[in-house]
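> Have a look; sequence and predicted model below, questions after that.
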Amino acid sequence: MSFQDFDSELGVGDHAARLASLREQLRKDDLDGFIIPRADAHQGEYVADADARLAWLTGFTGSAGFCIVTADQAGVFIDGRYRVQVKSQIDLNHFTPVPWPETAPSDWLQQALPDGGRIGFDPWLHTRKEIETIDHALKDSGIGLIAVDHNPVDQIWTDRPAPPVGAARMHRDDFSGESSADKRARLAAELKKAGEAAAFLSLPDSISWLLNIRGADVPKNPIVQSFAVLSDDGQVALFADPAKFDDQLRAKLGNQVSILPPAGLSAALTDLEGPVRLDPASAPEAAFRLLEGSGTQISPGPDPAIMPKAIKNQAELRGMRDAHRRDGAAMVSLLAWLDKQDPANLTEIDVVRKLEDYRVQQGITDISFDTIMGAGPNGAIVHYKVSTATNRRMAQDEMLLIDSGGQYPDGTTDITRTLPLGNPPEGSVEPFTAVLRGMIAISRAQFPKGVAGAHLDALARQFLWSLGLDYDHGTGHGVGAALCVHEGPIRISRISNVALQPGMILSNEPGYYREGAFGIRLENLIVVQEVPAEPGRQMLGFETLTLCPIDTRAIDTNRMSQDEIDWLNDYHAWVRAELSPLVDDQSQDWLIKATAPIGLISSL
């Protein structure tokens, strides 16, 4: 059994024919265009095959983006992570990549429809905030956004897969650190204090966290796809396929949690008495329209679970630390094995499978996302997913980028290491050293309470910027505890204004990508913690969770400060002490060499 699919049909097909069919359907529906998002009704980054409309229509399988189709244009909007990938996946004769957010959808639409028109959208697949932003920007353009009752993509997708029905299970209280009853009571008290009768939850990871349940509806993400209404008395109406819940789980959830068929959601929303909290940034536009249509008072506000979920308690942190020890042992075993192989005898898929085997030995329940195993030029594709069609044989003296993670019963991991297969390729040492220095800068950062990810992002980029280089993705994302590997609302990026708080877990992953040559990324997970400060002032910093050596063969130590070298040597000493007892003798020998102290004199 393999957790990763190398022959997925997702995104495969005659996309020109599908585009033509969609345009015919739009003519029938009296629409001049239609927006096809990546997201599903839960605004998930990772979606079930039944909801992969963007990939089915265009061939693009990235985790973010959307397409706008008109009678004569089809723009696929992608951010900096996917500028290389999209060109290899879509039919450039029929679809056009559009740089986003540099090009706003409103600007593109006004260029595509200078005389105005009717642009359809599925209100279940877009948030209120998203629709209001586009609609405001289209004011006086003659272009109107039209909410449709029937998604035209679904109408032409005749072989659409069935929705997932993964079995739900309990997440142990000793892993969660708080019972579901206590969580519900805590959040319900906050609703009552705010004068709100209920809150509508549409994010499955929020619901799974709140109820201490886990599921198998979306590969790599242990969530139960569902909607929920939390009342101010702590009761929850959970709208999910009842077949996912066995009698034992129902009994553990108790009589304050009612499991109801999803088909009853719309009627239940219209029956609510307000005020009802809805999150404009995550709840579907359709939910707002249903409540507005019934006259129910809406209280716009954040998902009540999103911040409590982001701030991990001591039990969750303990589980994450334990999971990272086991995951570190798997990574060391892989890297020790890889160091003894002839690269010419290996393909990317070979190494993905080997890493998965080591993680299975450490007790994973799944991988936390499809492993990115980018050899040579494939490493420059930021979210590269190897398939049998793209599988590349490795070569001596090229870079290998490994970005991977595991789902363990008690924690979620995400780690990236980049290493030369032999000697570092030409032009890689300078950016590798700059990326490493950026990662160290974030790791060592100390900052006052109230600082957000936007304030820290430049610390990771400064050394690349000094070389005239940069990367087109954020520096870090939030990470769930035995939940989704990408978790809101926190990030380290230029657009993140959410203040960091103790207990929040983020990735720390600067990178550099040279199209056609190599990619470099180094990633550790870090947790926000309090650090010593003068009386009356609260200062924060980071504890590193990830345990795995950083390859030193592509480092120019002459470009590093003594403090940076000391940090790396201390990190490696910690990794060696923690992981040596967990690996076999051969891996232990490799680990001792890989974590040997380095000095200021470069060996290159």
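Perfect, thanks for sending it.

> C-alpha from now on. contacts and neighbour counts both.
Noted.

> got the contact list for Ile505?
Contacts for Ile505 (C-alpha atoms under 8 Å, 6 or more residues apart in numbering) come out as Ala310, Ile311, Lys312, Gly478, Val479, Gly480, Leu525, Ile526, Val527, Val528.

> for comparison:
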Amino acid sequence: MKAKEKIAALQALMKKEGIDGYLIPSSDPHMSEYLPDHYAARSWFSGFNGSAGTLAVTSEKAALWADGRYFIQAEHQLEGSGIELMKIGEPGVPTVEKWLADELPEKGTMGIDGVITSTAFAEELKKAFSEKEISLKNADLIAPIWTEERPAAPATKAWILDAAYAGKTPSEKLATLRESLKEEGVNAYLATKLESSAWLLNLRADDILFTPFALCFTLVLPDSATVFINKDRVPADVQEYLEKEGFAIAPYEETAAALRSIKTPVTFIIEKTSLSYALYQAMEENTNIMVKEGKEPIVYLKGVKSETEIKNLKIAHRKDGVAMVRFAIDLEGRMARKETVTECDVDAMMRHYRLEQEASLGESFGTIAAYGPNAAMMHYHPTPENCATLKPEGFLLVDCGGHYMEGTTDITRTYALGEPTEEEKDYFTLVLRSHIDMAKVVFKEKMPGIALDLAAREPFWERGLDYRCGTGHGVGFVGTVHEGPQALNGRCQVPFVPGMTVTDEPGIYETDKIGIRIENELLCKEAMETEYGKFYCFEPITYCPIDRKAIDPKKLSPAELSWLNQYHSTVYETLSPYLTNSENEWLKKACAPIA
């Protein structure tokens, strides 16, 4: 079926069930950013396969909400579907809940699947519907329509990331977690986020493409801890290890029942954005459970990397830098020989050079290999059916990353494939200035991402320009490539502290014309302490040259030029011991100082 037919089938089922509206979010029972294929219902129904978006359907209409990263992509993929694109943040565009409240009838019924809908979203809907007395109804209308084609729920083999990489054992982390809960005045916690259980248990698997997590919940009570997981996919030695570390094992589907059966009074800390409405209702049904809203505790614990993790992360980025250099040399050679190279070839090349690194666990996300105007779509992915051929002109943007036993990486480089025009150099140097200004900022303690983000945007704002996304995000440790709580954007109120990592990736995206992005990962560290307090700074831990050919040095300040030359010196010193003589000759030129 095409998208229009799928929406029609959903509307027919809604009518049969007495439901006036239905919501399909981009989520799974763990409110994950990247979903197992089994839960990619929004993508299946709409045809829009960006990582974020919400589909709302009424008896006569369908609309999809997407943010600025996906405006261009969504316009293309929704064409002919009958689904209206709602551009989040644009003037006159209502929120999902406001649109539904306006479209649904008085005393109507709104359907949601509480298993994959967050408590926070369910409550927003209730608030928006109160005036018209629209009720919420729990109903899974996805399964009856998405049948034969639907992938099974994942159950890949689970394994343990050794503490030599992870820094601490699960029992040590459990003790730290319980201390954190005590400080919040609570004594119970349900880890719903996959990355939280992964961190706490040192447990990994391959349930989500590019993300080494296992579908599970972890329940921590005052005198016990239980992992709810499909036991068939947990090898005996892993079960024994977790039990020895203080964690019992129970079936995945028994999570809600376990909450309902708690016999002694406990107080849970919950974050409604990461807790499904179905599990929240299970808590509400048990009079022994009190809840306190607060910060998801593990997110804050794992957001600050330990000394062991930082040491390993630098090894992972060094390996990644070697892979990037070998890719760039290969690409230059193919272009010089006038071989046919497509975006899909670039994807395969990048995958090859990462996988040949020792202790590689694969890619951390699908490579964005975008040539020319395709790079204006921030999250563009080439496919065999839609794959541009590179020419000796314009820019190639490559955004990619890898998982290694030592950590996770995320990097973007934009390459000039021919002699860049003055306009192309101007754009590239603007992005580079923004990147450098962010990387070299020094700031007082307790400064949040919302304040630091300004440093990157100033060069753009000077010219009346901007980019419709954050400047950077946290990166997990052998985990998700997007990690909170820290971020560099106009919303993040979380203060940076030493040990946090974040990407620095400003860009320019001119529709149907050009896209440029430069991305490094930064480590927050102490800079100095004076009578005015503590000051922090960032250290780049991504090691890969930035294309000098596309830079206009006259448009860099002395401080920016000094930073760039020092950065390239560090790249050469870090990577050269791991490259061949010929590769080092290339790297020396790529990292040569600019006068």
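Thanks, I have the structure now. Computed from a prediction, not measured in an experiment: that's the story for all the values here.

> Mind checking the TM-score on these two?
The TM-score (TM-score structural alignment, normalised by the length of structure 2) is 0.95; 584 aligned residues with a C-alpha RMSD of 1.6 Å.

> With secondary structure, distance to Trp567 of structure 1 and neighbour count added, can I get the contacts of Ile505 of structure 1 in JSON lines?
Formatted as JSON lines, the contacts of Ile505 of structure 1 follow (DSSP: H, G, I helix; E, B strand; the rest coil; distance: C-alpha to C-alpha, whole Å; neighbours: other C-alpha atoms under 10 Å):
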{"residue": "Ala310", "secondary structure": "helix", "distance to Trp567 of structure 1": "27", "neighbour count": "24"}
{"residue": "Ile311", "secondary structure": "strand", "distance to Trp567 of structure 1": "26", "neighbour count": "20"}
{"residue": "Lys312", "secondary structure": "coil", "distance to Trp567 of structure 1": "26", "neighbour count": "23"}
{"residue": "Gly478", "secondary structure": "strand", "distance to Trp567 of structure 1": "24", "neighbour count": "22"}
{"residue": "Val479", "secondary structure": "coil", "distance to Trp567 of structure 1": "24", "neighbour count": "27"}
{"residue": "Gly480", "secondary structure": "coil", "distance to Trp567 of structure 1": "27", "neighbour count": "25"}
{"residue": "Leu525", "secondary structure": "strand", "distance to Trp567 of structure 1": "16", "neighbour count": "26"}
{"residue": "Ile526", "secondary structure": "strand", "distance to Trp567 of structure 1": "15", "neighbour count": "23"}
{"residue": "Val527", "secondary structure": "strand", "distance to Trp567 of structure 1": "17", "neighbour count": "24"}
{"residue": "Val528", "secondary structure": "strand", "distance to Trp567 of structure 1": "18", "neighbour count": "20"}
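
> Looking at those residues, spot the one nearest Leu210 of structure 1.
Ranked by distance to Leu210 of structure 1 (C-alpha to C-alpha), the contacts of Ile505 of structure 1 are led by Ala310 at 12.0 Å.

> Can you find the partner of the closest one in structure 2?
By TM-score structural alignment, Ala310 of structure 1 lines up with Gly303 in structure 2.

> wait, isn't His486 of structure 1 in contact with Gly476?
No - if you go by C-alpha atoms under 8 Å, His486 of structure 1 and Gly476 don't touch, sitting 9.6 Å apart.

> Give me the more crowded residue out of those two.
Neighbour tally, His486 of structure 1 and Gly476, criterion other C-alpha atoms under 10 Å: the higher count belongs to Gly476, 25 against 22.

> In this structure the more buried one contacts Arg494, no?
No - the pair Gly476 of structure 1 / Arg494 is not scored as a contact, 10.5 Å apart, by C-alpha under 8 Å.

> how big's the offset between the helix ranked longest in structure 1 and structure 2?
Longest helix in structure 1, counting residues (DSSP state H): helix 314-339. Compared with structure 2 after the fit, helix 314-339 of structure 1 shows a mean deviation of 0.6 Å (mean C-alpha distance after the TM-score superposition for structure 1).

> just the strands in the stretch 151-300 of structure 2 please.
All strands of the stretch 151-300 of structure 2, identified by DSSP state E, counting those that start in this stretch, fall at 159-160, 189-191, 203-204, 217-221, 224-228, 248-250, 266-270, 289-293.

> Now the last one: buried residues?
By that I understand strand 289-293 of structure 2. Neighbour counts using 16 or more other C-alpha atoms under 10 Å place Ile289, Val291 of strand 289-293 of structure 2 among the buried residues.

> Tell me which other helices or strands it touches.
The contact analysis (3 or more C-alpha pairs under 8 Å, 6 or more residues apart in numbering; DSSP states H and E) places strand 289-293 of structure 2 against strand 266-270.
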